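# task: produce atomic coordinates for the following.
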Amino acid sequence: MPRSLLFARIETLDDRWPNQSPRIRIWLPPGYDMDMRRYPVLYVLDGQWAFADDAEGANFAVDTRMAQLADAGRVEPHLIVAIDNLGDERFVQYMPQAIYDGASDTVRAVVERDLARVGADRLRSASFIAWLEGELKPYVDTRYRTRPGRLDTAIFGASVAGVMAGAIFVEAQGSFGRGACMSPNWPIYDERMIDHAGLAEQWADYFAQIGAPGGRRLWLDHGTQMMDAGMAPYQFAIAGRLAQLGWERGEHLRTEVYHAGHAFAQTAYQMDDLLGWLLA
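Reported below is the predicted structural model:
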């Protein structure tokens, strides 16, 4: 552990948005209380797994990784906003409404089965994006010393939260200029692990809404094992469409394939790479 990490601390926000997240924590980097500088911000979905002491070690350890990267001079110190998911309603919270609205009947049926499984009558993802951009981010920018511009604001998520991180990057593009999607479940698999005709093209069309890069950065990755093996066509389609819009690989867009499994199974392989590139 970096010695400087001893001077970091975590604050928990008061419970004012229980319908969006049961808990929101803010990691304040070493030095935050010692000067008046302003900091860029990384928002982390599935926030209950964000920090090194979370979930008995099954976590992203973003706090220790951030401190190590900052100590090495690879990134600036960031505030980290960890937003817990809604538990059983995680899919309801993170499945993009816009994709459901434009999807085929087979995709919509998969989504509707998952809604029924948890007793929900609708997706809550559109309201989550609106809340994140319209309420939580302004609150954080007012209460803490942040640099609020979109190029200083990043969003990260894994698996279906990786899908939501992509949706936030698209639909809240005025506020979030850096995005990372780890093992995103673009295929929206059901129990049969089927491929849906036209869905990859739908995702590519969806991402085309972001236009030219304008200094932004987007990270996409997937593994070669487990369910991740089926994600390659989606990543290829999205990256290809962005390339047509001027997103240069290595500068604005980074796509990686890891010889590992899904999300947490491959986290140790990539988080330093991801954060070091995304936040540089």
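# going forward, measure contacts between C-alpha atoms and count neighbours the same way
Will do.
# any idea where the helices of the stretch 51-200 of the chain begin and end?
Under the criterion DSSP state H, counting those that start in this stretch, helices of the stretch 51-200 of the chain are mapped to 62-71, 90-94, 97-102, 105-117, 125-131, 137-143, 160-171, 199-207.
# let me know which of those helices is the nearest to residue 215.
When the helices of the stretch 51-200 of the chain are compared by C-alpha to C-alpha, helix 160-171 sits nearest residue 215, at 13.4 Å.
# what helices or strands is that closest one leaning on?
helix 90-94, helix 125-131, strand 153-158, strand 178-182 (3 or more C-alpha pairs under 8 Å, 6 or more residues apart in numbering; DSSP states H and E).
# in CSV, list those along with mean neighbour count and distance to residue 233.
What follows is those, written out as CSV (neighbours: other C-alpha atoms under 10 Å; distance: least, C-alpha to C-alpha, whole Å):
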stretch, mean neighbour count, distance to residue 233
helix 90-94, 23, 21
helix 125-131, 18, 24
strand 153-158, 25, 18
strand 178-182, 28, 15
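# which among the ones you listed is found nearest to residue 168?
For the helices and strands packed on helix 160-171, proximity to residue 168 was assessed by C-alpha to C-alpha; helix 125-131 is nearest, at 6.2 Å.
# ok, and what's touching the closest one?
Helix 125-131 is touched from outside by 20, 92-98, 164, 168, 171-172, with contacts defined as C-alpha atoms under 8 Å, 6 or more residues apart in numbering.
# could you also give me the structure for this second sequence? I'd like to compare it with the first:
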Amino acid sequence: MRRLLPLLILFVIIACESTPEPPATGKLELIGNWSPERLSRRDVWVWTPPNYDTAQTYPVIIMHDGQMLFDSTSTWNGQEWQVDETMNRLIADGEIRPAIIVAVANGDKYRRTDYLPTKVVDALPEAFRDTLLEVELENRSRADDYVRFMISELKPFIQGNYSVSEQPSDYFVMGSSMGGLISLYTVTQFPEHFGGAACMSTHWPGSLVFNDGVIPEAMFEYLSGHMPNPNACKLYFDHGTVGLDSLYRPYQAKMDSIALAYGYTGNQYRTIVFDGAEHSERAWAARLHAPLKFLLGKP
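Next up, the predicted model:
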């Protein structure tokens, strides 16, 4: 037994030394229940990357529908985007730059009126607009108010309390469905503040009630005159082929033609079709790596 003891101790030492360190993970914190001017109250979370260091600065992605991004145990459908898991993995693999995620909860029953672009609503035929406002938008478009909240309240708070880049090219917005619409609208309204947007399963019809093409027609008319400079903005789009996503292909083709006319190229613009993907948080989680690598990929 005495002869075996040194060998046993040596084995334990080697085993301990060979046990890999657990991978570093980011940190999620709730920074409060905000009450933006002219908007409903909503929670905002900030996720900081693994080994967050105030001696360096980080790019920022503002993401919509924040309550659906991190914790499936608290979502209405038991699904989540798995933002933290995907960010941790991509950072650990060296595929993206470490970044800070700002997750803004939607306004609950005001989600559609927060996310459907105000200037598009204003351009609709009067009778159609009035019906849309009454039936779906709680009698008022709030998208301009929501965008101003991000620019005038949220972004300055993040810059004042976190170690973030001061370069507009390091700020992005991301969302899905109606969140895709408001992400694109944000960079058209304030291109000087952002370096790009990722729009997943963009709900171009703009409504769940009216599907006669009136809203997307107004949307594309607006975009034809308000696209950001392609040399200073990256735009990512995708959609699946199942359920609601099966409607999006012709609309996305129109968006692609507008971007091409503005001079967007492959380095600054991307559209991907995911065959078999549906319109759900589970589907967006499965392909979240694609927009993150497009926006944050290392040169």
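# please state their TM-score.
Laid over one another, the chains give 0.88 as their TM-score (TM-score structural alignment, normalised by the length of the first structure), with 270 aligned residues with a C-alpha RMSD of 2.2 Å.
# reformat the contacts of helix 125-131 of the first structure as JSON lines; add distance to residue 230 of the first structure.
JSON lines is the format used below for those (distance: C-alpha to C-alpha, whole Å):
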{"residue": "20", "distance to residue 230 of the first structure": "30"}
{"residue": "92", "distance to residue 230 of the first structure": "22"}
{"residue": "93", "distance to residue 230 of the first structure": "23"}
{"residue": "94", "distance to residue 230 of the first structure": "20"}
{"residue": "95", "distance to residue 230 of the first structure": "18"}
{"residue": "96", "distance to residue 230 of the first structure": "20"}
{"residue": "97", "distance to residue 230 of the first structure": "22"}
{"residue": "98", "distance to residue 230 of the first structure": "22"}
{"residue": "164", "distance to residue 230 of the first structure": "18"}
{"residue": "168", "distance to residue 230 of the first structure": "23"}
{"residue": "171", "distance to residue 230 of the first structure": "25"}
{"residue": "172", "distance to residue 230 of the first structure": "27"}
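# which part of the first structure matches stretch 164-181 of the second structure?
Aligning stretch 164-181 of the second structure against the first structure (TM-score structural alignment) gives residues 146-163.
# what does that stretch rub up against?
Contacts for stretch 146-163 of the first structure (C-alpha under 8 Å, 6+ apart): 38-46, 79, 91, 94-96, 140-141, 164-165, 168-169, 173-186, 215-216, 262-263, 279.
# ok, residue 78 of the second structure touching residue 72?
Yes. With contact defined as C-alpha atoms under 8 Å, residue 78 of the second structure counts as touching residue 72 (4.8 Å).
# ok, the two, which is more surrounded?
Set residue 78 of the second structure next to residue 72 and count neighbours by other C-alpha atoms under 10 Å: residue 72 wins out with 16 against 12.
# how much space between that one and residue 40 of the second structure?
Note on residue 72 of the second structure: its distance to residue 40 of the second structure, by C-alpha to C-alpha, to the nearest Å, is 23 Å.
# how far does the match of stretch 164-181 of the second structure sit from its chain's centre?
6 Å (C-alpha atoms, centre = their mean, to the nearest Å).
# quick one: map residue 136 of the first structure onto the second structure.
By TM-score structural alignment, residue 136 of the first structure lines up with residue 154 in the second structure.
# near that match, how many other residues are there?
Neighbour tally, residue 154 of the second structure, other C-alpha under 10 Å: 19.
# and it, what is it in contact with?
With C-alpha under 8 Å, 6+ apart, residue 154 of the second structure has no contacts at all.
# next one: it from residue 201 of the second structure, what distance?
25 Å.
# and what of residue 138 of the second structure?
Taken as C-alpha to C-alpha, the span from residue 138 of the second structure to residue 201 of the second structure is 24 Å.
# repeat that for residue 217 of the second structure.
For residue 217 of the second structure, the distance to residue 201 of the second structure - C-alpha to C-alpha - is 18 Å.
# so those two - more neighbours on which side?
Taking other C-alpha under 10 Å, residue 217 of the second structure and residue 201 do not tie; residue 201 has more neighbours (33 against 16).
# quick check: the aligned residue for the more buried one in the first structure?
In the first structure, residue 201 of the second structure lands on residue 183 (TM-score structural alignment).
# was I right to think that match contacts residue 228?
Yes. Contact criterion C-alpha under 8 Å: residue 183 of the first structure and residue 228 qualify, at 6.5 Å.
# shared neighbours, these two?
Residues touching both residue 183 of the first structure and residue 228 by C-alpha under 8 Å, 6+ apart: 222, 262.
# tell me the contacts of residue 91 of the second structure?
For residue 91 of the second structure, the contact set (C-alpha under 8 Å, 6+ apart) comprises 97-98.
# the first structure: which residue goes with that one?
Matched to the first structure by TM-score structural alignment, residue 91 of the second structure sits across from residue 70.
# would you pull up how far stretch 5-14 of the first structure lies from the middle of the chain?
On the basis of C-alpha atoms, centre = their mean, stretch 5-14 of the first structure sits 21 Å off its chain's mean C-alpha point.
# distance between the ends of that stretch?
24 Å.
# one more: stretch 206-220 of the second structure?
End-to-end for stretch 206-220 of the second structure, by C-alpha to C-alpha: 12 Å.
# so which bits of stretch 272-291 of the second structure are buried?
273, 277-285, 287-291 (16 or more other C-alpha atoms under 10 Å).
# other residues contacting it?
Stretch 272-291 of the second structure has contacts (C-alpha under 8 Å, 6+ apart) with 68, 79-83, 86, 90, 176, 198, 200-201, 236-245.
# sorry, back to before: quick one, which of the contacts of helix 125-131 of the first structure are buried?
The buried subset of the contacts of helix 125-131 of the first structure (16+ other C-alpha under 10 Å) comprises 20, 92-97, 164, 168, 171-172.
# nearest residue to the middle of the second structure?
By C-alpha atoms, centre = their mean, the second structure has its centre lying nearest to residue 174, at 2.0 Å.
# for residue 79 of the second structure, see how far away that one is.
Distance, residue 174 of the second structure to residue 79 of the second structure, using C-alpha to C-alpha: 18 Å.
# ditto for residue 280 of the second structure
For residue 280 of the second structure relative to residue 79 of the second structure (C-alpha to C-alpha), the value is 8 Å.
# just residue 289 of the second structure next, same as before
17 Å.
# swap in residue 98 of the second structure?
Remark: distance between residue 98 of the second structure and residue 79 of the second structure (C-alpha to C-alpha) = 25 Å.
# ok, the two, which is more surrounded?
Set residue 98 of the second structure next to residue 79 and count neighbours by other C-alpha under 10 Å: residue 98 wins out with 25 against 19.
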